[in-house]
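J.: got a sequence here, can you model it:
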Amino acid sequence: MNSLEGLLDRPVPAAPVDLTLRRGAARVLMDNWTGASTVPSPALYPHQWSWDSAFIAIGQRHLSARRAQRELESLLAAQWSDGRIPHIVFNPAVAADAYFPSPDFWQSSTAGRAAGAPPAPETSGIVQPPVHALAAWLVHVADPAESRRRGFLARVQPRLAAWHEYLLTRRDLGGRGLAALVHPWEPGMDNSPCWDRALARVEPATAGTFRRADLVHGHPADRPTDLDYGRYVRLAADYREAGYDDRGARHGFAVEDPSFNALLITSELALAAMSHELGMPGERYTERAGRLTRTLVERLWDAEAGLFRVRDLHDDTLVGEDSVSGLIPLLVPHLPEDVVRRLRATLLGPRFHAPATELVPSYDLTGHAFDSHRYWRGPAWFNTAWLIHRGLRAHGLRQDAERIRSGFLEQATRSDFAEYIDPATGEGRGARRFSWTAALALDMLCADHEEFRP
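T.: Down below sits the predicted model:
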């Protein structure tokens, strides 16, 4: 489909304001489409990002189920043979200096060869949250006939199963069953205060040995500090020098994150649904999701704080920072009732109920490290709001979910699909016409959220 009208050939909402939003979101996705996948933002993020593509496919399915399938298929084509889905797939047509760390830094096809990196395309060596199986299932149910005609689930299910196997074996660094993260970029919440304690142990890369391309397009006040960025570079370089070997590397940073593992649980249930659709047994995924849920509560739930917390595997203790990551486990369908009740109270309380937005701040509004502008240290993001909205609905908290949905759609429109929102003023921040904001606005507008009941 090459026209906006073609992408709008599915039934549209009747209200004029909804049609305006739908057309605006569709235009963003068209403009950011490269022919095989969708960039998050052409200037700031000019390649394919892993969890971005999953969120983009979730929204794109309301315009074109086939294009949504292609979004996920193009990402999975770069999967490593050990099962990992890399967090960036580099477009060789983009100038090498357009983004850092570049393909020359990651050296996936050479440094990652022993770990299973493909010879092409070049990718990063780290991962991002496992939203992909949930996305694939939602894309399937948007147009089951088209999915079956193309054999979509039959092709992606084995790859997604291998991805989960990688996370649950090679990344079980704590030995208790949860997936661990080895870089602050992996949970997608790059410079959250949750990582500060672990990062403080990392010697940063020497100043002047790398160039921050992100500051060409983003204001320094919004972005990670040079000190933190130097630590990110050091961790990535050390992982590369270890051949991206999860068990052989000496990880200077290793944590268990509640959001990442909650998404893994939800995607395990999606794998079970896919397996049943394909006439295969799916009980192993359902049972594994149950075990993961129990371990998530045992390892990461902080009853006193009323939310889940990150566990630092360096000393096997919980990190005393309150972040949106600790609320996203609302997605998990079989949480204990008292945990759901406490999470809701935390969500509606002074730490996360922002004065200027119904989206959820990325960090405790009353916390010592809160910064309303700086990336993941306070701003409210559309993708985390979508996840929490879905979790609220899963637990029957429809009034709370509708409040988030209404605020989401209003601010997506008003901010021109901004990357994130200042929770103190309601101002859009970061990039505009951001792909996952547009895609998830489409989903909020169009989706029947009963379509996936784990």
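J.: CA only for contacts and neighbour counts going forward, please
T.: OK.
J.: now for residue 331: which residues touch it?
T.: 262-263, 266, 387-388, 390-392, 394 (Cα atoms under 8 Å, 6 or more residues apart in numbering).
J.: do you know how far it is from residue 386?
T.: Relative to residue 386, residue 331 is positioned 10 Å away (criterion: Cα to Cα, to the nearest Å).
J.: kindly report the same for residue 18.
T.: Distance of residue 18 to residue 386, given as Cα to Cα: 18 Å.
J.: what does residue 238 give?
T.: Distance of residue 238 to residue 386, given as Cα to Cα: 34 Å.
J.: out of the two, which sits in the busier spot?
T.: Neighbour count, other Cα atoms under 10 Å: between residue 238 and residue 386, residue 386 has more, with 24 against 15.
J.: if I pick the residue sitting nearest the centre point of the chain, what's in contact with it?
T.: In the chain, the C-alpha closest to the average C-alpha coordinate belongs to residue 51, at a distance of 4.2 Å (Cα atoms, centre = their mean). With contacts defined as Cα under 8 Å, 6+ apart, the neighbours of residue 51 are 87, 128-132, 188.
J.: can you rerun that using 6 Å?
T.: With contacts defined as Cα atoms under 6 Å, 6 or more residues apart in numbering, residue 51 is in contact with no residue.
J.: helix/strand/coil for it?
T.: helix (DSSP: H, G, I helix; E, B strand; the rest coil).
J.: residues making contact with stretch 136-145?
T.: For stretch 136-145, the surrounding residues in contact (Cα under 6 Å, 6+ apart) are 61, 147.
J.: to compare against the first, here's another:
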Amino acid sequence: MSTSGKKVLHEERVLSDEEIKAGAREVLYKNMISGRRNDFNYHYTKPSPGTYPFQYFWDTCFHIFTLTALGEVDMAKKHMHSLFEMQRPDGFVGHMNYWKRLWPARITDLLQLRPHDVLRLYRPHMSALLQPPIAAQAALRIYQHSQDLSFVKQLLPKLKKYYGWLARNRDFEGEGLLSIITPFESGMDWKASYDPLLKYDRGKAGPLLFWKVLQVDAHNFLKGYDLPAIYKSNRFIVKDAAFNTIYVQNLQAMAALCNVAGEEDGLHFLEQARQTEKSIVRYMYDEEDAAFYDLHGHQFEKLRVRTGTIFFPVVLKSVPDEVCRRVLGRHLLHQDGFHVPFPVPSLAVDEPAFNPDGSLYIWRGPTWVVFNWFMQGYLLEKGYRQQAEELLLSVKRLITKSGFREYYNPFTGEGHGARDFTWSGLVVDMINRLQEGTQRM
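T.: Below you'll find the model as predicted:
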């Protein structure tokens, strides 16, 4: 992590843990909404007022991590139940649940519906897309904070159907790696590693990139989100490093939930996790660059762009320690391309597409709290306590300076994007992790 700002750290006031927790609680409750419509009960938190008005899949899971860290376990349960309220019989759950506000906010949202759902916008419905499948970890976190076995037994059948749908429908090649079919499914819209596949070679994002991504969604829409047809066309078939890392973690969480419930399926999920881990190392890892790259196409071609997810797979236990040390040492600790006052940038600073400022085209340079949250747990587990502390302190400084924003300039700490943005509340979980680590020492 960067130490270039250490002198500044001793001179500036940083919000206390209690002040940050109070702020995160206020943001969550300000954005919370509940009700009943067409026999569905919903209870969720908007990621931000106005900008993101729907219930989003991985956003809801992030809210659960923050809520449980704040001691709001019952509220976290309501969020999880709402997320699976409209689950299809085959197990699918979309990346957006449209509850109170039914009409999509953007044209991209409209194209992310199945064609027949466009004609039924008057009632609650889901999008046709996915987001990173972090629901099992969120459910396990609720259990860890509540020891509520009845909650696990009620939710587990739905989770089994959901992860079963993923394995049947998105592991096209049987290698354990899930594919996304549009940039929006990664949760990291406009991620620069997708530019080569989109045939966008202008570096900094502009209107042409918007239309190229829109064409991908239009292509999927016109095919009626027929997955075999979409795969055959090979227009946008990407195995994202972060998406698949999260998939492994959640297969392992599924095994833990099965064990808690006294069910025998746990071994099945562990076997799936092992297969995916092996494929991540085999296909995504690039020894020369010491990086895990996203893959595209039927031939698993590497997308050689250094986004902030090139080191995500180091958190997986089966990744050799030597590989983990090389990746972390080169990119996160020595910061080859990631040397900034406020880590972790979403794109290496020397990549042509890097833009640290506010933009429609996000995830192309600014710092998001979720990257720091994701890596901090691993760093603590592996004994990198100083680096874990620095990641947390960086987030505290960002929130002190700019509030709970969607993302931040990695050089100045200036906040950009949505205001009162709930993801930044993950700092509460980071605070608790560090305190728990101290208590165990």
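J.: translate the residue nearest to the centre of the first structure into the numbering of the second structure.
T.: Taking TM-score structural alignment as the alignment basis, one finds that residue 51 of the first structure is matched in the second structure by residue 58.
J.: what's the spacing between its match and residue 384 of the second structure?
T.: If you measure residue 58 of the second structure against residue 384 of the second structure using Cα to Cα, the figure is 27 Å.
J.: then residue 316 of the second structure?
T.: On the measure of Cα to Cα, residue 316 of the second structure and residue 384 of the second structure end up 16 Å apart.
J.: so between those two, which is more surrounded?
T.: Taking other Cα under 10 Å, residue 316 of the second structure and residue 384 do not tie; residue 316 has more neighbours (18 against 14).
J.: quick one: map the more buried one onto the first structure.
T.: With TM-score structural alignment defining the correspondence, residue 316 of the second structure maps onto residue 332 in the first structure.
J.: so residue 227 of the first structure belongs to a helix, correct?
T.: Yes: the secondary structure assignment for residue 227 of the first structure places it in a helix, going by three-state DSSP.
J.: for it, give me its contacts.
T.: So residue 227 of the first structure contacts nothing (Cα under 6 Å, 6+ apart).
J.: quick one: map it onto the second structure.
T.: Residue correspondence to the second structure (TM-score structural alignment): residue 227 of the first structure is matched to residue 208.
J.: do residue 248 of the first structure as well
T.: Aligned against the second structure - with TM-score structural alignment as the criterion - residue 248 of the first structure pairs with residue 229.
J.: chain neighbours aside, what residue packs nearest to its match?
T.: Excluding its sequence neighbours, the residue lying closest to residue 229 of the second structure (Cα to Cα, 6 or more residues apart in numbering) is residue 223, at 7.1 Å.
J.: return the distance of that neighbour relative to residue 16 of the second structure.
T.: For residue 223 of the second structure, the distance to residue 16 of the second structure equals 52 Å [Cα to Cα].
J.: those two: which has the busier surroundings?
T.: Ranked by neighbour count (other Cα under 10 Å), residue 223 of the second structure and residue 16 place residue 223 first, with 15 against 11.
J.: identify the residues contacting residue 68 of the first structure.
T.: Under the criterion of Cα under 6 Å, 6+ apart, the contact list for residue 68 of the first structure reads 57, 60-61.
J.: and the aligned residue in the second structure for it, how far from residue 246 of the second structure?
T.: Under the alignment defined by TM-score structural alignment, residue 68 of the first structure corresponds to residue 76 in the second structure. Counting by Cα to Cα, the separation of residue 76 of the second structure from residue 246 of the second structure is 20 Å.
J.: so residue 82 of the second structure sits against residue 40, correct?
T.: No: contact criterion Cα atoms under 6 Å: residue 82 of the second structure and residue 40 do not qualify, at 8.5 Å.
J.: tell me which of these two has more neighbours.
T.: Each of residue 82 of the second structure and residue 40 has its neighbours counted (other Cα under 10 Å); residue 82 has more, 21 against 12.
J.: the closest residue in space to the more buried one that isn't next to it in sequence: helix or strand, and which one exactly?
T.: Taking Cα to Cα, 6+ apart as the measure, residue 82 of the second structure lies nearest to residue 42, with 4.9 Å between them; neighbours along the chain are not counted. Using DSSP states H and E, the element containing residue 42 of the second structure is strand 40-45.
J.: ok, and what's touching that strand?
T.: 31-35, 79, 82.
J.: so which of the residues you listed are in strands?
T.: For the contacts of strand 40-45 of the second structure, the ones inside strands are 32-35, with DSSP state E as the criterion.
J.: out of those, which is most surrounded?
T.: If you count neighbours using other Cα under 10 Å, the busiest of those is residue 33, which has 17 neighbours.
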